[in-house]
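Student: The following comprises the amino acid sequence and a computationally predicted model.
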Amino acid sequence: MSGPIFAPIPSSRTADDIVGQIETLILEGVLRVGDRLPGERDLSVQFDVSRPILRSALKTLEGKGLLTTRHGGGTFVADVIGEVFSKPMMDLIASHRRAAADYLEYRREIESIAADYAAQRATEDDRLLLSRIMTAMEQAYETADFRREAELDVELHNAIGECAHNIILLHTLRSCYRLLADDVFYNRTVIYGFPGARAKLLEQHRAIFDAIMASDPAAARKAVGEHIDFIEQAQQDATRDSARQNISRLRRNQREPE
């Protein structure tokens, strides 16, 4: 973390005050899954509370399943998103072909709303964050770093969800992008490897970014729709090409002399 995000607790200095502040930071998306909290000494200074009060608060948050402590490794924000789509449910979704189309349909609608809201509500800090991600995405494109491009793809969409400033939308999108990051429906690096796909995807991400920066909700919605349409077509092309390659391989194997 680049700077303190925890504020001194008022004169009452109770564990409940600390619990409430950390819960809000998680709910608002300031603290993300896996984020490590400062050490006990630093945290007690930032909150301006005694260590016993801090320990009591952290224990309460662990009991609620919001924080987790790793032996000798510190305190982290727990994986509260993973509970939205459990492992058995993710496996079930991934095994049904119709789910991929439903997933993209869902993304098209919910991301359009998020981009619309972000275009209306993004603050200067939000714009700075989006600009940094967009710059990193362009640098990854220039160096042909497919994996980094795919990571930044998820990061940009996550950031847009944060810029929408709607708590329910934020966490719904995060659960949605967990499936994307885990390549549940399709391998994003395969799509990035298609001729011309990287340039097209960068162009589309730039269009979404530009619309939000220009505070143009209609343009943001349009850009998201075109982006998802392209992904849908690319995914269909990838499936088709994979099937063709498989058949070609079988024919060759059958006809080649032993």
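Tutor: Okay, I see it.

Student: only C-alpha atoms for contact and neighbour calcs from this point on.
Tutor: Will do.

Student: Buried residues in the helix or strand that contains residue 180, which are they?
Tutor: Counting by DSSP states H and E, the element that carries residue 180 is helix 167-181. With burial defined by 16 or more other CA atoms under 10 Å, the residues of helix 167-181 counted as buried are 169, 170, 171, 173, 174, 175, 176, 177, 178, 179, 180, 181.

Student: Check which helices and strands whichever helix or strand comes after that helix sits against.
Tutor: Counting by DSSP H and E, the element after helix 167-181 in chain order, helix or strand, is helix 188-192. Counting contacts by 3 or more CA pairs under 8 Å, 6 or more residues apart in numbering; DSSP states H and E, helix 188-192 packs against helix 146-163, helix 217-255.

Student: how much does the shortest one deviate in direction from helix 167-181?
Tutor: It refers to helix 146-163. Here the directions of helix 146-163 and helix 167-181 differ by 170 degrees (axes from the mean of the first three to the mean of the last three CA atoms, to 10 degrees).

Student: list the contacts for residue 201?
Tutor: residue 227 (CA atoms under 8 Å, 6 or more residues apart in numbering).

Student: ok, and here's another one to check against it:
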Amino acid sequence: MPDTGPFARISPMKTADEVVQQIELLLLDGVLRDGDKLPGERELAQMLDVSRPILRQALKELEARRLLVSHHGGGTYVADIIGEVFSQPLMDLIGRHSRAALDYLEYRRELEGLTAELAAKRATATDRALLERIVADMREAHERGNFDDELHADVEFHSAIGEAAHNLILLHTLRACYKLLNRGIFFNRQAVFAFADYREKLLGQHVAICDAILAGRPDDAKAAAQDHIDFVIGAVRESERAGEWDRVSRLRMLSRGTGHDTQDGKGRMTSDG
């Protein structure tokens, strides 16, 4: 029997509505993600064991519901349904005001605490194995000093906890949060990672969250997740302070080179006046 992946054979009734329902559930459960490409029409029809006309009817309905998008000659993809949580004007507005970054982290602190708590109670063996693999990837990226891979593993780690909590609303809310974070809407994650020993501390915090979830300790998992966000809040504030210090230092340097007070070769103050 051929591998059908996440798709299951449709009942003998073989209606388009059943195809629509199955794909909608895969979207709702987070199995299919934004941007995922569906198998080709022939292959998907075989996986679902339906005729191609029935499949076409189902895909057309899913497109009408704005859950799928088709590119002429390029296949069918999962639509960017999460991106619609925040409008573009709102994202632009948030990005122009740094205060929003701390509000965002405050929101995430409570959200991720609850998510980690539920994950410690509900994680399946598959969920736990995924978390262990991601932490191993995180360690490897950390040892190689690869910022991009480490940042990617960071988002994957928190997304996997969202999946392990087995709450659909939490799952999609978290994915919306991480999507905005990846776009740099709230703050520059690279800048936070750049501080000396911060990457080491962040890794330790991720390990602590993972260990608590794997051990089935909900209270410890919640506390570890919230401690992690508290640390990030402090790092963001420090990054903003460092940025302001750098701005002032540059202004001072420019001032020294524009005919104002300068030092002579012996370190004495002189004036062009």
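Tutor: Looks like it came in fine. Only a predicted model underlies this, so the values are computations on that prediction, with no experimental measurement involved.

Student: on that earlier part again, mean shift of the helix holding residue 180 of the first structure relative to the second structure?
Tutor: Average distance between helix 167-181 of the first structure and its aligned residues in the second structure, after superposition and using mean CA distance after the TM-score superposition for the first structure, equals 1.1 Å.

Student: What range does that helix cover in the second structure?
Tutor: Helix 167-181 of the first structure corresponds to residues 168-182 in the second structure, going by TM-score structural alignment.

Student: Name the surrounding residues that touch that stretch.
Tutor: 28-30, 82-83, 85, 111, 115, 155, 159, 162-163, 165, 186-187.

Student: ok, now with 6 Å
Tutor: With contacts defined as CA atoms under 6 Å, 6 or more residues apart in numbering, stretch 168-182 of the second structure is touched by 82, 162.

Student: same thing with stretch 4-16 of the first structure?
Tutor: With CA under 6 Å, 6+ apart as the criterion, stretch 4-16 of the first structure contacts 46, 47, 48, 53, 57.

Student: which among those gets closest to residue 150 of the first structure?
Tutor: residue 46 (35.7 Å; CA to CA).

Student: Switch the helices and strands packed on helix 188-192 of the first structure over to JSON lines; also include mean neighbour count.
Tutor: As requested, those are exported to JSON lines (neighbours: other CA atoms under 10 Å):
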{"stretch": "helix 146-163", "mean neighbour count": "20"}
{"stretch": "helix 217-255", "mean neighbour count": "15"}
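
Student: Of all these, which one is nearest residue 119 of the first structure?
Tutor: Going by CA to CA, the one of those nearest residue 119 of the first structure is helix 217-255, 5.2 Å.

Student: Skip the chain neighbours and tell me the closest residue to the most centrally placed residue in the first structure.
Tutor: Centroid-nearest residue in the first structure: residue 158, 3.9 Å away (criterion: CA atoms, centre = their mean). Once flanking residues are discounted, residue 158 of the first structure sits nearest to residue 174: 6.6 Å by CA to CA, 6 or more residues apart in numbering.

Student: State the distance from that neighbour to residue 161 of the first structure.
Tutor: Distance, residue 174 of the first structure to residue 161 of the first structure, using CA to CA, to the nearest Å: 8 Å.

Student: Repeat that for residue 3 of the first structure.
Tutor: 22 Å.

Student: Check residue 99 of the first structure too.
Tutor: 22 Å.

Student: where along the stretch 1-150 of the second structure do the helices fall?
Tutor: 16-28, 41-48, 52-64, 88-95, 99-122, 125-144, 147-164 (DSSP state H, counting those that start in this stretch).

Student: Adding distance to residue 269 of the second structure, write the ones you listed out as JSON lines.
Tutor: Shown next, in JSON lines, are those (distance: least, CA to CA, whole Å):
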{"stretch": "helix 16-28", "distance to residue 269 of the second structure": "69"}
{"stretch": "helix 41-48", "distance to residue 269 of the second structure": "78"}
{"stretch": "helix 52-64", "distance to residue 269 of the second structure": "72"}
{"stretch": "helix 88-95", "distance to residue 269 of the second structure": "43"}
{"stretch": "helix 99-122", "distance to residue 269 of the second structure": "41"}
{"stretch": "helix 125-144", "distance to residue 269 of the second structure": "47"}
{"stretch": "helix 147-164", "distance to residue 269 of the second structure": "44"}
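
Student: right, and those - which one's nearest residue 220 of the second structure?
Tutor: Nearest to residue 220 of the second structure, of the helices of the stretch 1-150 of the second structure and by CA to CA, is helix 99-122 at 7.9 Å.

Student: what range in the first structure matches the closest one?
Tutor: Aligned by TM-score structural alignment, helix 99-122 of the second structure falls on residues 98-121 of the first structure.

Student: how far apart are that stretch and its match in the second structure?
Tutor: Mean for stretch 98-121 of the first structure is 0.7 Å (mean CA distance after the TM-score superposition for the first structure).

Student: who's in contact with residue 228 of the first structure?
Tutor: Per CA under 6 Å, 6+ apart, neighbours of residue 228 of the first structure: residue 108.
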